[in-house]
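Trainee: Model the structure of this input:
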Amino acid sequence: MDVEALAAASRRRRTRERILTHVALILGVCLFALPIWITLIGSTHEVDTIGRGDVPLLPGAEAVHNYATAWFRGGGSRNTFQVPASTMLFNSLMMALLIAVGKIAISFLSAFAVVFFAFPGRMIFFWMIFITLMLPVEVRIIPTFQVMTDLSLIDTMTGLTLPLIASATATLLFRQFFLTIPDEYVEAAKMDGAGPLRFLKDVVLPLSVTNLAALFVILFIYGWNQYLWPLLMVTDRSLETVIVGLTKMIGNGDAQNEWNVIMATAVLALLPPVGVVVFMQRWFIKGLTETEK
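Mentor: I've put the predicted structure just below:
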């Protein structure tokens, strides 16, 4: 009887723990998902509904009109120049892709050189790269802006992306991964007569696929969410990114804001990063958790 009583008590305790765990998870999901749900639902109602301060929880009948308006015309204050969401999304997509691909390419090659090449001062160069992690963005942003001005790169996609391509964090992560590659691989490649580029292409790159995928997701979202640098670099509204554009859509008077179109644009701005995470979820998780190569 004592054994059965202990087993029953243990089952009840596990049941309570599972219930508490699920309650905590549900509360967490509601906390994070409720604002997104309100934005999604608000994008399907008329502007007057949102303007009155109503918070609808059920979809409305204006979804097609609101999203078409956001995509082709843009929204915000009626007294300001409106940029279509399609233009802003394209600019953000180009910026995020160029930053992610550029960061990965430069960091991958610099880490490869530091780990697999023996040249004077290689660790000095590595620590010079690493030290940049200690400099806040605010410290570097004024001199970087001055350099872009001197090079006449204001209001260009090059000026928008080039200063953000260098990444000390990605270089450090790639270096730590390359150090886990067995020396036998290097010796075998030398015995086969493989040069550095062939070793990079046939050995290092295939081993790094999951790490590349994980970093691509992180860096894509980093580039997509950029606000301060595009705000400083771009005065041409045709190059405006969606993150900056959303803030400019909100005018000084609440009554003049097309909140339904603004919310539709906000929902559209969520789709590309969510799509990247969902599409690359398997490689992303594997790249973050995989330890044995």
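
Trainee: C-alpha from now on. contacts and neighbour counts both.
Mentor: Will do.

Trainee: Grab the longest helix from this structure for me.
Mentor: helix 2-42 (DSSP state H).

Trainee: Please work out which residues outside the strand or helix carrying residue 50 touch it.
Mentor: Using DSSP states H and E, residue 50 sits within helix 47-51. With Cα atoms under 8 Å, 6 or more residues apart in numbering as the test, helix 47-51 has contacts from 42, 254, 255, 258, 259, 260, 261.

Trainee: one more to line up against the first:
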Amino acid sequence: MPKLRWSAIYNHSVLLIGVALMMGPVLLAFATSTHDRIVIHREGLQWSIGPNGVETYARAMFEGSGFTKTVNGVLMMTNSLVMGLGFAVGKIVVSILAAYAIVYFRFRLGVACFWLIFLTLLLPLEVRILPSYEVVQGLGLLNTYTGLIVPLIASATGTFFFRQFFKSVPDELLEAARIDGANWWRFLIDILIPLSRTMIAAIFIIMFVVGWNQYLWPTLMTTQEGYFTIVRGIRQIMQVWVESNIPAYEDAMALAILAMLPPVLVVVLFQRMFVKGLVETEK
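Mentor: Presented below is the predicted three-dimensional model:
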């Protein structure tokens, strides 16, 4: 009989408690979404599975909602997907180019420029929201995908990670590329980007989740319901009162569950590349 290891029991107990704390609210939201709004309004959140699950999720996905009754879950998830992908891809492209210029062009103010970029971490979106809104409005980009994505694609975090990675690449690779006649563009495309694929995957996952979950910026940039993201749309549904002055609690809960699925799938599918990109030291 194997010897009982109290350390293993303790470690697994901590993990199980963490799982319960993380999954408990999700399971509660899912169970509540399967009940009628009258039951939820009268009795509160529900732990048991109700009879209206299929009907609720079908309505949340395909039935028009909001003030105009023209927006459904599919449209809002599409808007969130466009914003998440544009957010992630834009940040990766800008960060790679900025880090590449700082590391390899070796211009006089390169280090100063990097620290200026890095200091922007002290200025989150909430601090610069008013001037950012004024610029977007002046350019006529309100209620557009461009206005949702472009003002946010500069990333000090991504620039920092790619700079650190590029500095770990041996100088011999650059010298060999020069001997073979590769210019700066070929060196970036043919050598650095293939070497950076795990780092790109890690940054993509982080930025996609951040872009998908944006609430404040889409709230300011979009006044037309056709551009609402799913995170923005949940709030909109809760503002629309129906029947006997009862909000559509079950639809909001269903959309909350649906809003969790794409980020979870991205993390689960690419978790190995995510971990490898952040902790790998041998390049």
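
Trainee: Superposed, what's their TM-score?
Mentor: The TM-score (TM-score structural alignment, normalised by the length of the second structure) is 0.92; 279 aligned residues with a Cα RMSD of 1.9 Å.

Trainee: packing partners for the longest helix of the first structure?
Mentor: In terms of contacts (3 or more Cα pairs under 8 Å, 6 or more residues apart in numbering; DSSP states H and E), helix 2-42 of the first structure is packed against helix 259-279.

Trainee: packing partners for the helix it packs on?
Mentor: Helices and strands touching helix 259-279 of the first structure, as assessed by 3+ Cα pairs under 8 Å, 6+ apart, comprise helix 2-42, helix 47-51, helix 63-72, helix 85-116, helix 209-224, helix 242-249.

Trainee: residues in the second structure aligned with the second one?
Mentor: The counterpart of helix 47-51 of the first structure in the second structure, counting by TM-score structural alignment, spans residues 37-41.

Trainee: Superpose on the first structure and give me the mean offset of that stretch.
Mentor: When the first structure is overlaid, stretch 37-41 of the second structure sits 2.2 Å from its aligned residues on average, using mean Cα distance after the TM-score superposition for the first structure.

Trainee: how about that stretch: buried residues?
Mentor: By neighbour count on 16 or more other Cα atoms under 10 Å, the buried set for stretch 37-41 of the second structure is 37, 38, 40.

Trainee: and the alignment partner in the second structure of residue 116 of the first structure, how far is that from residue 119 of the second structure?
Mentor: Counting by TM-score structural alignment, residue 116 of the first structure corresponds to residue 104 in the second structure. According to Cα to Cα, to the nearest Å, residue 104 of the second structure and residue 119 of the second structure sit 21 Å apart.

Trainee: of these two, who's got more company?
Mentor: Taking other Cα atoms under 10 Å, residue 104 of the second structure and residue 119 do not tie; residue 104 has more neighbours (14 against 11).

Trainee: any idea how far the more buried one lies from residue 158 of the second structure?
Mentor: Computed as Cα to Cα, the residue 104 of the second structure to residue 158 of the second structure distance reads 17 Å.

Trainee: for residue 202 of the second structure, same thing?
Mentor: 10 Å.

Trainee: Also residue 252 of the second structure?
Mentor: Taken as Cα to Cα, the span from residue 252 of the second structure to residue 158 of the second structure is 33 Å.

Trainee: same thing with residue 51 of the second structure?
Mentor: In terms of Cα to Cα, residue 51 of the second structure sits 46 Å off from residue 158 of the second structure.

Trainee: higher neighbour count, these two?
Mentor: Between residue 51 of the second structure and residue 158, counting by other Cα under 10 Å, residue 158 is the more crowded of the two (27 against 12).

Trainee: counterpart of the more buried one in the first structure?
Mentor: By TM-score structural alignment, residue 158 of the second structure lines up with residue 170 in the first structure.

Trainee: Setting the sequence-adjacent residues aside, check what's closest to that match.
Mentor: residue 107 (5.7 Å; Cα to Cα, 6 or more residues apart in numbering).

Trainee: What lines up with that neighbour in the second structure?
Mentor: Using TM-score structural alignment, residue 107 of the first structure pairs with residue 95 in the second structure.
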